[in-house]
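*Asks:* Provided below are the primary sequence and the corresponding predicted coordinates.
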Amino acid sequence: MSARPSVAAIPVPTRTIALVGLMGVGKSTVGRRLAQRLGLPFVDGDDAIETAARMTVSEIFAQLGEPEFRAGEARVMRRLLEGPPIVLATGGGAVLNPETRELMKEHATSVWLRADLNVVAQRVQRRDTRPLLRGKDPLVALKAMAEVRYPVYEATADVTVDVGAGAHAQAVEAILSALNAYWTSGATA
């Protein structure tokens, strides 16, 4: 077991840490804990979209459709990525927008949280708040999303961290370790 990096050994990032990955991998829950460890504010991208739209994600999808949700998401991602450093939990599809990917490359260190699809499917079944899964078998829908999104996540991410069914604290430690290695290699923290 590797030693836990001390908070003093981890530099305070000067760039946003953008967490990318499929819905249900833990971007929001892990992101909050990561932000606390790094001494940065945390922003959940979906919450920021809901605040800007004054509607829930489900309401946006139902009333305006996915294209309008994606357009709003791109505007919110631009604002957040061009702002001061934060830990940002992006929506699972945010990186499908080429402009958002460019902004991430320019302003953020992107971390792909990757998990076994069976674990993710079990997690997302707990809540019926995900419009892209409504009325579908979660595992089948997630596999279809992974087929499209994994190559984009891989191309976008500076760091990839496999997160499993373990404790969120383990995921935070794995991310910190991967970021530390990335920054030690000469990348800007």
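*Replies:* Received it, and whenever you're ready, just let me know what you need. Since the structure is predicted, the reported quantities are computational estimates derived from the model, not experimental observations.

*Asks:* all contacts plus neighbour counts: C-alpha atoms, from now on.
*Replies:* OK.

*Asks:* Buried residues of the helix or strand harbouring Asn180, list them for me.
*Replies:* Element membership of Asn180, judged by DSSP states H and E, is helix 168-184. The neighbour-count check on helix 168-184 (16 or more other Cα atoms under 10 Å) flags 168, 171-180, 182-183 as buried.

*Asks:* Could you dump those into a markdown table with distance to Leu34 added?
*Replies:* A markdown table is the format used below for the buried residues of helix 168-184 (distance: Cα to Cα, whole Å):
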| residue | distance to Leu34 |
| --- | --- |
| His168 | 10 |
| Ala171 | 9 |
| Val172 | 6 |
| Glu173 | 8 |
| Ala174 | 10 |
| Ile175 | 8 |
| Leu176 | 8 |
| Ser177 | 12 |
| Ala178 | 12 |
| Leu179 | 11 |
| Asn180 | 13 |
| Tyr182 | 16 |
| Trp183 | 16 |
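
*Asks:* What's the biggest strand in this protein, counting residues?
*Replies:* Once the chain is assigned using DSSP state E, the strand that runs over the most residues is strand 108-114.

*Asks:* tell me the angle of it relative to helix 168-184?
*Replies:* Put simply, strand 108-114 runs at 140 degrees to helix 168-184, going by axes from the mean of the first three to the mean of the last three Cα atoms, to 10 degrees.

*Asks:* here comes the other one, which I'd like you to weigh against the first:
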Amino acid sequence: MNEADPQLAPEGHDSPAHATPQLPSGGVDLLGHDHPVFLVGMMGAGKTTVGKNLAKMLNREFVDLDHELEARCGVRIPTIFEIEGEEGFRKRECQVLEACTRTPRIVLATGGGAVLAPINRQLLKARGIVVYLRAGVDELYRRTSRDRNRPLLSTPDPKGTLRHLLQQREPLYREVADLTVETGTTSVTNLVTVVVDQLRTSPKIVWLQENGNPPCTP
């Protein structure tokens, strides 16, 4: 790294402005418990858009894992990749995910590759309700083709890269998911309604409501 390179915050650095998300005041949580909801899926699956609207409907705080990571590091994700490579990025991602998954009553949109680390899959399954937002390769490409903030798609064949990544990650998304929802071309409003309906009737939610709210930690 030369002197002109941006400096990343030390690993484990906690930005005061983002250390503890502020939970919404008042209102009733429609799920009837404090467990966080985690959204997993490929880049372009709609995790951020769905997550924001889902959090609003549930009267919860929305947290985007990528944005939280950038806030703590002080630079954008492509810069982290440039300086530390994917391995360094994944290490930082694990640290931020570990912290965020401890926060009750949030809707957390994870990064597309967060499920690659076994420890991340363990934490997601143990600490909250996991929703897999699924989309096909054509739809994912349509949504991401003009996004320049995707280091993994900076290849001569981004659609082929998406296809490869989906093949690699699909089993991992399904492994951690309590619910799988197809995004397709459904409107955000309808999609969020479907997610809420499935959350309220999922076996894991029903168990939590009938047996209380045990600690979210493994």
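*Replies:* Everything's here; your move. Quick caveat: nothing in here was measured; it's all calculated off a predicted structure.

*Asks:* Which secondary structure elements does the longest strand of the first structure sit against?
*Replies:* strand 16-20, helix 138-156, strand 159-162 (3 or more Cα pairs under 8 Å, 6 or more residues apart in numbering; DSSP states H and E).

*Asks:* can you do 7 Å?
*Replies:* strand 16-20, strand 159-162 (3 or more Cα pairs under 7 Å, 6 or more residues apart in numbering; DSSP states H and E).

*Asks:* By how much does the helix holding Asn180 of the first structure deviate from the second structure on average?
*Replies:* When the second structure is superposed, helix 168-184 of the first structure averages 1.8 Å from its matched positions, counting by mean Cα distance after the TM-score superposition for the first structure.

*Asks:* Highest mean neighbour count out of the helices and strands packed on strand 108-114 of the first structure?
*Replies:* Comparing those by mean neighbour count (mean count of other Cα atoms under 10 Å), strand 16-20 comes out on top with a mean of 26.

*Asks:* what's the matching range in the second structure for that strand?
*Replies:* Mapped onto the second structure using TM-score structural alignment, strand 16-20 of the first structure covers residues 36-40.

*Asks:* Could you list the residues in contact with that stretch?
*Replies:* The contact list for stretch 36-40 of the second structure, computed with Cα atoms under 7 Å, 6 or more residues apart in numbering, reads 47, 104-110, 112, 128-133, 173.

*Asks:* related to what we said a few turns ago, could I get the helices and strands packed on strand 108-114 of the first structure as JSON lines with distance to Ala144 of the first structure?
*Replies:* JSON lines is the format used below for these (distance: least, Cα to Cα, whole Å):
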{"stretch": "strand 16-20", "distance to Ala144 of the first structure": "17"}
{"stretch": "strand 159-162", "distance to Ala144 of the first structure": "19"}
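
*Asks:* Put the buried members of the contacts of stretch 36-40 of the second structure into a PyMOL selection.
*Replies:* Selection of buried members from those for PyMOL, criterion 16+ other Cα under 10 Å:
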select buried, resi 47+104+105+106+107+108+109+110+112+128+129+130+131+132+133+173
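
*Asks:* Tell me the one among the contacts of stretch 36-40 of the second structure nearest to Cys94 of the second structure.
*Replies:* Thr110 (10.7 Å; Cα to Cα).

*Asks:* do you know how far the most centrally placed residue in the second structure is from Gly27 of the second structure?
*Replies:* The second structure has Thr110 as the residue nearest its centroid, 1.4 Å off, counting by Cα atoms, centre = their mean. Distance, Thr110 of the second structure to Gly27 of the second structure, by Cα to Cα, to the nearest Å: 25 Å.

*Asks:* Likewise for His33 of the second structure?
*Replies:* From His33 of the second structure to Gly27 of the second structure the distance is 13 Å (Cα to Cα).

*Asks:* Check Lys204 of the second structure too.
*Replies:* 23 Å.

*Asks:* Which position in the first structure pairs with Phe81 of the second structure?
*Replies:* So Phe81 of the second structure corresponds to Phe61, using TM-score structural alignment.
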